[in-house]
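S.K.: Make a model of this:
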Amino acid sequence: MNDGPVLGLRTEDGARLGALLWEFGPGWRMISSAVLGGGIGPREWVLNAQVIAGYSRMDPAEHLAALGPAAGAGVGMMTAAKVERYTLAADGGVRALATVGLRVPTWAAAPEGAQDPEPAPLLGHRATVPGTINIIVAVPVPMTDAALVNAVMTVTEAKTQALAEVGFPGTGTASDAVCVAVPIGSATGEPGEPFGGPRSTWGARVARAVHGAVRQGADDWTAHR
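M.R.: You can find the predicted model right below:
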């Protein structure tokens, strides 16, 4: 795995857009909710690509695949947030990256048919600030499938804790995505860490790293909105 994400820029739809590429290389597997490379399986890279607000293409997976490396399977996420404003945090060998946009507060358990509130207009114009929280976490030890699922829960709980601390009126946004990367188990067939919850050794480290990255991003978004 390289030292961290690399920022690239491209011109698309008349806008200058960034993309963060984190190349892990062979020997890693990931769990993700992303449109490209979602699920659990071997993956070699993660791409977090900025797109224009109001993105409406019907082929997002193909679009992301074209933006990522040609070699190896990977994970691809999208956001309208400025990815160059990403935040990083680490705890006990776990590293977490977040890109944070908080345009539309969303409560997970909302009444059926309820509409998420749009922000108030700014200077007479409809607000166009982005609203997606994408999180990438690298854990330096193998984990079982169950522990990976548990780790995704832990990431979400830590994200929501950070949002509550800054007064964000929701559990996240409707387009949030997550990816957790771990090394593939050893040749001896050891299954890996069995737990990923917030009171397990590695789950606690995941929680603290994610909380730190999201809290930094939320504070930054609020300061620059």
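S.K.: hey, let's count contacts and neighbours off CA atoms from now on
M.R.: Will do.
S.K.: The longest helix belonging to the chain: which residues count as buried?
M.R.: Looking only at the chain and at elements set by DSSP state H, the helix with the highest residue count is helix 201-224. Within helix 201-224, the residues that qualify as buried by neighbour count (16 or more other Cα atoms under 10 Å) are 202-218, 220-221.
S.K.: do the same with stretch 56-74
M.R.: Judged by neighbour count using 16+ other Cα under 10 Å, the buried positions of stretch 56-74 are 60-61, 64-65, 68-69, 73-74.
S.K.: Kindly report the same for stretch 103-113.
M.R.: Judged by neighbour count using 16+ other Cα under 10 Å, the buried positions of stretch 103-113 are 103-106.
S.K.: same question, stretch 172-183
M.R.: Residues of stretch 172-183 classed as buried by neighbour count (16+ other Cα under 10 Å): 172-173, 176-183.
S.K.: So of the residues you listed, which two are at opposite extremes in space?
M.R.: 173 and 183 (29.3 Å; Cα to Cα).
S.K.: To compare against the first, here's the next sequence to fold:
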Amino acid sequence: MTAASTALPTRTATPSDARIAEREEDGTVLPVLVWAPGPGWRMMSSAVLGGGWGERHWVINAQVRGGYRRMDADRHLADLAADAGLRGPGVGLMTAASVRDFRHATEGGAEALVTAGVGVRGWAAAPGPTTAGPPPAGTINIIAALPVPLSPAAYVNAVATATEAKVQALLDAGFDASGTPTDAVCVAAPVARDGRAEETFMGPRSPWGARLARTVHTATYAACLSERDGGRAPVR
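M.R.: A predicted model of the protein is given here:
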């Protein structure tokens, strides 16, 4: 259980303002990457906490110890967010990779924050057994943000584009894999206000989709190289 957590800023406007907080669990200090833009954002995510599509006020990416086996990860993440002073609906991601080694990329207003743990990796359609319980914690977690509103279909398209860019980055970094069993993505964009038009296309050759793809590729590639070259920061 959480014993202590550092205070966080209540709002950070863009992912480049994301901060690292710390909490103590069972005598171990563990970091949490926090981006808290506040109200006015809609996000689509595959996260265990706050997944799906809707208005969200914050995103956390919590580092856990390897071998994590709690079956209530959503409750765990909600507790961490509350302990950090975050309020309202949000998105909670989790990884055994070092969140201190996150990588950030930006292009023309599109941004991506990525943490990478690629120890347990493979191809999505590879034959083999499946498991009913939670897979080993590792994970490539992607938090992407755009400065323009998106239509519902464009959010789905953006998730697909980000995933394509992740796979390309893995191959470029020398990993023969499409990802890990626990990869997660979160795409954020502002809610349309005052009649502002929503972007309807987010494929990799659309203007905003191309920027998204390149930022995700750049950040994922750098994070995977750091992991490959031993950049993982141990918990203490």
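S.K.: List just the nearest of the buried residues of stretch 172-183 of structure 1 to residue 165 of structure 1.
M.R.: Comparing these against residue 165 of structure 1 with Cα to Cα picks out residue 172 as the nearest, at 12.7 Å.
S.K.: Report the contact partners of residue 206 of structure 1.
M.R.: Counting by Cα atoms under 8 Å, 6 or more residues apart in numbering, residue 206 of structure 1 touches 91, 94-96, 137, 139, 151, 154-155, 198.
S.K.: Secondary structure for those - can I get that in a markdown table?
M.R.: Formatted as a markdown table, these follow (DSSP: H, G, I helix; E, B strand; the rest coil):
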| residue | secondary structure |
| --- | --- |
| 91 | strand |
| 94 | strand |
| 95 | strand |
| 96 | strand |
| 137 | strand |
| 139 | coil |
| 151 | helix |
| 154 | helix |
| 155 | helix |
| 198 | coil |
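S.K.: of those, closest to residue 192 of structure 1?
M.R.: Of all those, residue 139 has the smallest distance to residue 192 of structure 1: 11.6 Å, by Cα to Cα.
S.K.: Within its local environment, how many residues does whichever residue in structure 2 pairs up with that closest one see?
M.R.: Taking TM-score structural alignment for the superposition, residue 139 of structure 1 sits opposite residue 146 in structure 2. The local packing count at residue 146 of structure 2 equals 24, with neighbours defined by other Cα atoms under 10 Å.
S.K.: Confirm for me that residue 146 of structure 2 is in contact with residue 111.
M.R.: Yes - judged on Cα atoms under 8 Å, residue 146 of structure 2 makes contact with residue 111 at a distance of 6.6 Å.
S.K.: show me the contacts for residue 224 of structure 2.
M.R.: Contacts were defined as Cα under 8 Å, 6+ apart; by that measure residue 224 of structure 2 touches 116-118, 169-170, 173.
S.K.: Most neighbours among the residues you listed, which one?
M.R.: Counting neighbours by other Cα under 10 Å, residue 116 leads these with 32 neighbours.
S.K.: residue in structure 1 matching it?
M.R.: In structure 1, residue 116 of structure 2 lines up with residue 100, judged by TM-score structural alignment.
S.K.: can you give me the strands in structure 2?
M.R.: Counting by DSSP state E, the segments of structure 2 that form strands are 2-5, 19-25, 28-35, 41-45, 52-55, 58-63, 90-95, 103-107, 110-116, 140-145, 184-190.
S.K.: can you tell which of those is closest to residue 83 of structure 2?
M.R.: Proximity to residue 83 of structure 2 (Cα to Cα) singles out strand 2-5 among these, at 6.3 Å.
S.K.: Who are the packing partners of that closest one?
M.R.: With contacts defined as 3 or more Cα pairs under 8 Å, 6 or more residues apart in numbering; DSSP states H and E, the packing partners of strand 2-5 of structure 2 are strand 19-25, helix 73-83.
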